[in-house]
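Asker: Pasted the sequence and its predicted model underneath.
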Amino acid sequence: MSGRRIGFWYRLAAVIVKPPLIALFKRDWRGMEHIPADGGFITAVNHNSYLDPLSYAHYQYNTGRVPRFLAKAALFKPKFVGSVLRGTGQIPVFRDSSDAANAFRAAVAAIEKGECVAFYPEGTLTRDPDQWPMIAKTGIARVALITKAPVVPVAQWGANEAMPPYAKEKKIRLFPRKTLRVLAGPPVDLSAYYSQEPTSEVLREVTAVIMRAVTELLAEVRGEPAPAGLFDPRAAREGK
């Protein structure tokens, strides 16, 4: 199956979002050949700006395979925005509740129907001081092992230069004109884990393999070496 068609709501969103993105930013898009032409799959994307979901959605929309994002449930509350999110098939995530698992069940169902589900595995904007990916949550690993679908790592950079992740002043710095860089890589080989029991240790290991692939791509995009290890926000909070 080729997955979700570009229907009314996605086209409406594109009409609203694409013109300003095209006018205000330059683009450096690479690796589109790694986005599967058909069948269900997962993308794992780093997250370093409130603008980068728009940058990434623009990139993948142009491949003809529209993504379904896991989005905070609160984003669905505004009437118009909620209508667009529901119409484009985005998946609400109810954090810190018994409904949290429903998002992963919906993700599995979408992938099994031949759609793409885009994960920001870190779950929030990176806390790494240099904006490298940080240790991620294991939801993506759980869905990947259940579906055995291709997991395509994606690195993006540039939206964070227009809107830094934790700037004290939430001003968008559009000029000089920034370049939105997106690079997709070949699917991560997780076949060695398919026969294993999905224990917490295995899920953490699979997540680490995925995030290492994303980080290596980001190093290529940034043109600088990646750090030896990923930033651990929990250890940072505990002062370790």
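Answerer: The structure has been received and is ready for your questions.
Asker: switch to C-alpha atoms for all contacts and neighbour counts from now on
Answerer: Noted.
Asker: Can you list the residue ranges for helices in this structure?
Answerer: 8-24, 52-61, 79-87, 100-112, 139-147, 159-162, 200-222, 233-237 (DSSP state H).
Asker: Would you mind pulling up the elements that the longest one packs against?
Answerer: The helices and strands touching helix 200-222, judged by 3 or more Cα pairs under 8 Å, 6 or more residues apart in numbering; DSSP states H and E, are strand 41-45, helix 139-147, strand 151-157, strand 179-184.
Asker: Save those as a markdown table, and put in mean neighbour count and distance to A110 too.
Answerer: What follows is the helices and strands packed on helix 200-222, written out as a markdown table (neighbours: other Cα atoms under 10 Å; distance: least, Cα to Cα, whole Å):
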| stretch | mean neighbour count | distance to A110 |
| --- | --- | --- |
| strand 41-45 | 27 | 9 |
| helix 139-147 | 20 | 10 |
| strand 151-157 | 26 | 14 |
| strand 179-184 | 22 | 21 |
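Asker: Okay, one more to line up with it:
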Amino acid sequence: MVTFYTIARSVVKSVLMPLYRVEVRGREHFPKEGGVLLCSNHIDNLDPPLVGITAPRPILFMAKEELFKIPVFGKMLANLNAFPVKRGASDREALRKGIKFLKEGKVLGLFPEGTRSKTGEIGEGMAGAGFFALRTDAHVVPCAIIGPYKAFRKVKVVYGPPIDMEELRGRKASAEETTAVIMSHIRRLKEESQ
């Protein structure tokens, strides 16, 4: 079925792939079915569309609620499977939606750092990623975006194998600790792929 998401994905792919000579690795690690929590580092505003065109399944992204207030752009975001989250506070509605999507077997895309890295270095993640990983049985897939975004220079998107969450879920680890584990996998993926 043709949707706004599939049309937009094709258009964006036809622009970004050649412009940034995008190299994708590890797509074979991406589970073909079931809930997936996709966690990536965040270096640029282009990260969500880049992950959206390189992942093998459609992704639902959380986006800061201010973006949904921008005329036309906000409507477009909603049509691209994004949903609003209030930053700087525990947004229960957004958390409930994220859990619901994962339990329905969908892919939820997160940038655990919460904001773009100004240096390109991977920062600390916020507890939200750990919260979703612990509250669902979703596969947790790390992703490293290796830039910078410069026209006709290579940008890499690397997907790692799902992180084994059994031990963390079994001992009821904290969301903060779980996020730290996820971020360590993203860092390792970046270091091994540069």
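Answerer: Cool, the structure landed. The model shown is predicted, which means the values in this text are computed figures rather than measured ones.
Asker: Which of the helices of structure 1 has the highest mean neighbour count?
Answerer: Comparing those by mean neighbour count (mean count of other Cα atoms under 10 Å), helix 159-162 ranks first with a mean of 22.
Asker: For R177 of structure 1, which non-adjacent residue is closest in space?
Answerer: Among residues not flanking R177 of structure 1 along the chain, F25 sits closest, at 5.8 Å (Cα to Cα, 6 or more residues apart in numbering).
Asker: Counterpart of that neighbour over in structure 2?
Answerer: In structure 2, F25 of structure 1 lines up with Y20, judged by TM-score structural alignment.
Asker: One more: E216 of structure 1?
Answerer: E216 of structure 1 maps onto R188 in structure 2, by TM-score structural alignment.
Asker: What distance do you get for that match to P142 of structure 2?
Answerer: For R188 of structure 2, the distance to P142 of structure 2 (Cα to Cα, to the nearest Å) stands at 10 Å.
Asker: How about G105 of structure 2?
Answerer: According to Cα to Cα, G105 of structure 2 stands 17 Å off from P142 of structure 2.
Asker: Could you do P58 of structure 2 as well?
Answerer: Noted for P58 of structure 2: a distance of 16 Å to P142 of structure 2, by Cα to Cα.
Asker: next one: M76 of structure 2
Answerer: Counting by Cα to Cα - M76 of structure 2 and P142 of structure 2 are separated by 27 Å.
Asker: what do you get for I182 of structure 2?
Answerer: I182 of structure 2 sits at a distance of 7 Å from P142 of structure 2 (criterion: Cα to Cα).
Asker: Overlap of the contact sets of these two?
Answerer: The contact sets of I182 of structure 2 and P142 overlap at 39, 163 (Cα atoms under 8 Å, 6 or more residues apart in numbering).
Asker: Show me what V36 of structure 2 lines up with in structure 1.
Answerer: In structure 1, V36 of structure 2 lands on F41 (TM-score structural alignment).
Asker: Tell me if I'm right that its match and A110 touch.
Answerer: No - using Cα atoms under 8 Å, F41 of structure 1 is not in contact with A110, being 9.2 Å away.
Asker: Spell out which residues are contacts of both of those two.
Answerer: 116-117.
Asker: show me what contacts the equivalent of R86 of structure 1 over in structure 2?
Answerer: Superposed on structure 2 with TM-score structural alignment, R86 of structure 1 falls opposite A78. A78 of structure 2 sits next to F68 when contact means Cα under 8 Å, 6+ apart.
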